[in-house]
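**Student:** give me a 3D structure for the following:
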Amino acid sequence: MAKVETSSVVVQPKKKSSITLKANITGWLFASPWVIGLIVFFAIPLFSSIYFSFTTYSVLQAGEFVGLQNYKELFHDDLFWKSVYNTVYFAVFFVPLSIIFGVALAMMLNMKVKGLAVYRTIYFLPTLVPHVALAVLWMWLLNPGFGLINGTLDFFGIDGPNWLGSVKWSKPSLILMSLWGIGQAVIIYLAGLGDIPEEFYEAAEVDGANWLQRTRHITLPLLTPVIFFNLVMGTIGAFQQFTLPYTMTQGQGTPANSLTFYVMYLYDNGFKFFKMGYASAMAWILFVIIMGLTALIFLTSKRWVHYQGE
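**Tutor:** As a prediction, the model looks like this:
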């Protein structure tokens, strides 16, 4: 009996291991298209760009290894610093404004009124408009001669500015356009508002708290996880601003390069001037900046992000 038991103990792991091996092979076979795609279209280009950033690679020619020369040239490139300034300007104003307007719109669209689904659809529709069509639409609205906005201002006796033709107003105009399409963030805020238990508001009403006090001490603190998510995603998106300014200026960044954003200048260097090594260096600088800002947001989140149950 002892021998039979011993042999069964030995045979069982072999069967188990063979089944596990077959399951692993099957799993890797099913995952192989995704793994191959990840390696070919992401990992290889990623590590190649690190090497190219230290070379004079130009797509047409292999180039030579020049070390940190591309990075040194960038720090002496006036247009590079101009693009950094434009991008930071946009991010500093757009991200906070998108959070403020997004939360305010979500709170309005969370009220129990008749036709609420229609209002939510209307505010989400601009998000579905392609960025190129959005740029063309706003170029017409902001036209200084016959645009709807300046026409409305003129009706009230106000002389409207040359929105997209003025260095002073070009970036504020772009921020205005971008705020028009914050429907996705509003949907996320609505989901966050829906997760706040009604018992908190009922208890606050019993204690005599008014709407402002309930908003300040219940809604906003419990909405901070959603605000945190949109802050991170909004910051990353703001530093990658490309389609709207590129479409409106036909890639020129006019007037006076006031709409030349970082990714636009990166694109021009890589695909217009074929300075792919230079563009790769710009891409890695942008990567470091975004990673640094994201890490900073995560570190500070412990002070102001509040989760239910904590």
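
**Student:** going by C-alpha atoms from here, please, whenever you check contacts or count neighbours.
**Tutor:** Fine.

**Student:** residue 108 and residue 44, how far apart?
**Tutor:** 47 Å (Cα to Cα, to the nearest Å).

**Student:** out of those two, which sits in the busier spot?
**Tutor:** The neighbour count for residue 108 versus residue 44, taken as other Cα atoms under 10 Å, is higher for residue 108 (15 against 11).

**Student:** which strands and helices lie in contact with the strand or helix carrying the more buried one?
**Tutor:** With the criterion set as DSSP states H and E, the secondary-structure element containing residue 108 is helix 78-109. With contacts defined as 3 or more Cα pairs under 8 Å, 6 or more residues apart in numbering; DSSP states H and E, helix 78-109 has these neighbours: helix 116-128, helix 167-179, helix 183-194, helix 220-238, helix 262-267.

**Student:** what's the closest of the ones you listed to residue 154?
**Tutor:** Distance to residue 154, taken as Cα to Cα, is lowest for helix 167-179 among those, at 17.4 Å.

**Student:** what sits up against that closest one?
**Tutor:** Applying Cα atoms under 8 Å, 6 or more residues apart in numbering, the contact partners of helix 167-179 are 86, 90, 93-94, 97-98, 135, 138, 161-164, 244-245, 255-256, 258-259.

**Student:** tell me the most buried of the helices and strands packed on helix 78-109?
**Tutor:** With neighbours defined as mean count of other Cα atoms under 10 Å, the helices and strands packed on helix 78-109 peak in mean count at helix 262-267, which reaches a mean of 22.

**Student:** for it, packing partners?
**Tutor:** Secondary structure elements in contact with helix 262-267, counted by 3+ Cα pairs under 8 Å, 6+ apart, are helix 78-109, helix 276-304.

**Student:** surely residue 111 is within a strand?
**Tutor:** No: counting by DSSP: H, G, I helix; E, B strand; the rest coil, one finds residue 111 to be coil, located in no strand.

**Student:** tally of neighbours for residue 241?
**Tutor:** Burial of residue 241 is recorded as 19 neighbouring residues (other Cα under 10 Å).

**Student:** and it, how far from residue 164?
**Tutor:** With Cα to Cα as the criterion, residue 241 and residue 164 are 17 Å apart.

**Student:** I have a second one here; can you model it like the first so I can compare?
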Amino acid sequence: MSSVAAQDHRSAATAPAEAPASPARRGMSRKHREWLAAGLFLAPDVLGLLVFVAVPMVLSVGLSFFQVSGFGSYEWIGLGNYERMMDDPLFWDSMRITGLYVVILVPVLFCVSLALGLLVKQKLPGMGVYRTVLFMPYVISLVVVGVLWKFLLDEQTGTVNRAMRAAGLDGESWLGSPSLALACVIAVMVWVMMGYYMIIFLAGLQEIPKEYYEAAKLDGSGPWTTFRTITWPLLRPTSFFVLLMSTVAAITGGLDLIFVLTDGGPANGTSLAIFYIYQQAFGFGEYGYASAMGSFLVLIMVAVSAVIFKLTRGGRFDDGE
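**Tutor:** Sure thing, here's the model as predicted:
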């Protein structure tokens, strides 16, 4: 008995002593450590947003109160640029075209991307290849996309019109007709963006538990009933993200594509607000006026985003209402 006690004493004596906790570890709770880690991970992105988004936006708002000449001189004019904007028919025409562009593009892009997401979710042979092919247009520069589609849609030598003539149909002036040019731009943008939002929808669809679908199958629910009662309600957060991001992209994006594909024509039929602002700033040197229009466009974008958030998250579409 004494030998066992002595052996236990020697084991305790030779066992390494537990290292004392560091002062920083003792003084910081787990919650504080998690907040610190989160802050360190977010810091690069937040810094980038401050330097490349927030600061330029503040400077743009400040610049909108000045008349800036091409020689770098600044003259304070107060709300003069905003008064000019209110009386500029070309600006409001570009806003009207932008509104039409957004109203058509966003629902079409949403539906096409959702349909593709449902399609590529199926476990069919070669589906990984199809996902890659559908996503590839998104990684191509919009300048390259514009050059490609300008070649395809050319009235005389374009591949589309050649195929139509071979089928016995008359070719169309796709980019030369005011009634067709905007539709072509929308179609090309859907082609470019659908792969990206398809992946977003696919990620949301894969988060839905399979047990729900198995229970619906046992209940005899058809595809449409399953989609309406399970897929669509549980896909609401993803739908909100896609709707918001596609709307913002439609309002503020597409400049490169418009510049290469139509240059705002014909007859300003594709002159979106972002393109008109670009023309005023870099075509005519009206940096103060362009800043005023840009600030107004940002306010419109914030208002539209708030409406989307209200309708899809905080309003009548909530589960509790």
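
**Student:** any idea what the TM-score comes out to?
**Tutor:** Counting by TM-score structural alignment, normalised by the length of the first structure, the TM-score of this superposition works out to 0.83. Behind it: 284 aligned residues with a Cα RMSD of 2.7 Å.

**Student:** hang on, the earlier thing: can you tell me which of the contacts of helix 167-179 of the first structure are buried?
**Tutor:** Neighbour-count burial (16 or more other Cα atoms under 10 Å) applied to those gives 86, 90, 94, 98, 135, 138, 161-164, 244-245, 258-259.

**Student:** can I get those in TSV including secondary structure and distance to residue 273 of the first structure?
**Tutor:** Supplementary listing: those in TSV, determined by DSSP: H, G, I helix; E, B strand; the rest coil; distance: Cα to Cα, whole Å:
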residue	secondary structure	distance to residue 273 of the first structure
86	helix	21
90	helix	26
94	helix	30
98	helix	35
135	helix	25
138	helix	29
161	coil	34
162	coil	31
163	coil	30
164	coil	26
244	helix	21
245	helix	19
258	coil	20
259	coil	19
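
**Student:** nearest to residue 35 of the first structure, of these?
**Tutor:** When these are compared for distance to residue 35 of the first structure (Cα to Cα), residue 244 wins out at 33.5 Å.

**Student:** what's the burial count for residue 225 of the second structure?
**Tutor:** Applying other Cα under 10 Å, we find 12 other residues in the vicinity of residue 225 of the second structure.

**Student:** need the counterpart of it in the first structure.
**Tutor:** Matched to the first structure by TM-score structural alignment, residue 225 of the second structure sits across from residue 213.

**Student:** list the buried residues in the helix or strand that match falls within.
**Tutor:** Assigned by DSSP H and E, residue 213 of the first structure belongs to helix 211-214. The neighbour-count criterion (16+ other Cα under 10 Å) identifies residue 214 as the buried residues of helix 211-214 of the first structure.

**Student:** now it on the second structure. Mean distance?
**Tutor:** On the superposed models, the aligned residues of the second structure are on average 1.1 Å from helix 211-214 of the first structure, with distances taken as mean Cα distance after the TM-score superposition for the first structure.

**Student:** which outside residues touch that helix?
**Tutor:** Around helix 211-214 of the first structure, the neighbours that count as contacts under Cα under 8 Å, 6+ apart are 201, 204.

**Student:** who touches the counterpart of residue 247 of the second structure in the first structure in this structure?
**Tutor:** When the structures are aligned by TM-score structural alignment, the residue of the first structure matched to residue 247 of the second structure is residue 235. Residues touching residue 235 of the first structure, when contacts are defined by Cα under 8 Å, 6+ apart, comprise 91, 95, 290.

**Student:** end-to-end on stretch 71-90 of the second structure?
**Tutor:** Using Cα to Cα, the end-to-end distance of stretch 71-90 of the second structure comes out at 26 Å.

**Student:** equivalent range in the first structure for that stretch?
**Tutor:** Stretch 71-90 of the second structure corresponds to residues 60-79 of the first structure when matched by TM-score structural alignment.

**Student:** same check on stretch 196-211 of the second structure?
**Tutor:** Alignment note (TM-score structural alignment): stretch 196-211 of the second structure is matched to residues 184-199 of the first structure.

**Student:** repeat for stretch 175-182 of the second structure
**Tutor:** When stretch 175-182 of the second structure is compared against the first structure (TM-score structural alignment), it corresponds to residues 164-171.

**Student:** now do that stretch: distance to the chain's middle.
**Tutor:** 24 Å (Cα atoms, centre = their mean, to the nearest Å).

**Student:** ditto for stretch 38-49 of the second structure
**Tutor:** When C-alpha coordinates are averaged (Cα atoms, centre = their mean), stretch 38-49 of the second structure and its chain have centres 20 Å apart.

**Student:** try stretch 310-321 of the second structure
**Tutor:** Computed by Cα atoms, centre = their mean, the chain-centroid distance of stretch 310-321 of the second structure equals 22 Å.

**Student:** likewise stretch 36-50 of the second structure?
**Tutor:** On the basis of Cα atoms, centre = their mean, the separation between the geometric centre of stretch 36-50 of the second structure and that of its chain is 21 Å.

**Student:** same check on stretch 257-267 of the first structure?
**Tutor:** The gap between where stretch 257-267 of the first structure is centred and where its chain is centred comes out at 17 Å by Cα atoms, centre = their mean.

**Student:** output the residue interval of the first structure matched by stretch 271-281 of the second structure.
**Tutor:** Stretch 271-281 of the second structure corresponds to residues 260-270 in the first structure, going by TM-score structural alignment.

**Student:** next one: stretch 137-145 of the second structure
**Tutor:** On the first structure, the counterpart of stretch 137-145 of the second structure by TM-score structural alignment is residues 126-134.

**Student:** start and end of the matching stretch, how far apart?
**Tutor:** End-to-end distance of stretch 126-134 of the first structure: 8 Å, with Cα to Cα as the criterion.

**Student:** now do stretch 116-124 of the second structure
**Tutor:** Criterion Cα to Cα; first-to-last residue distance in stretch 116-124 of the second structure is 14 Å.
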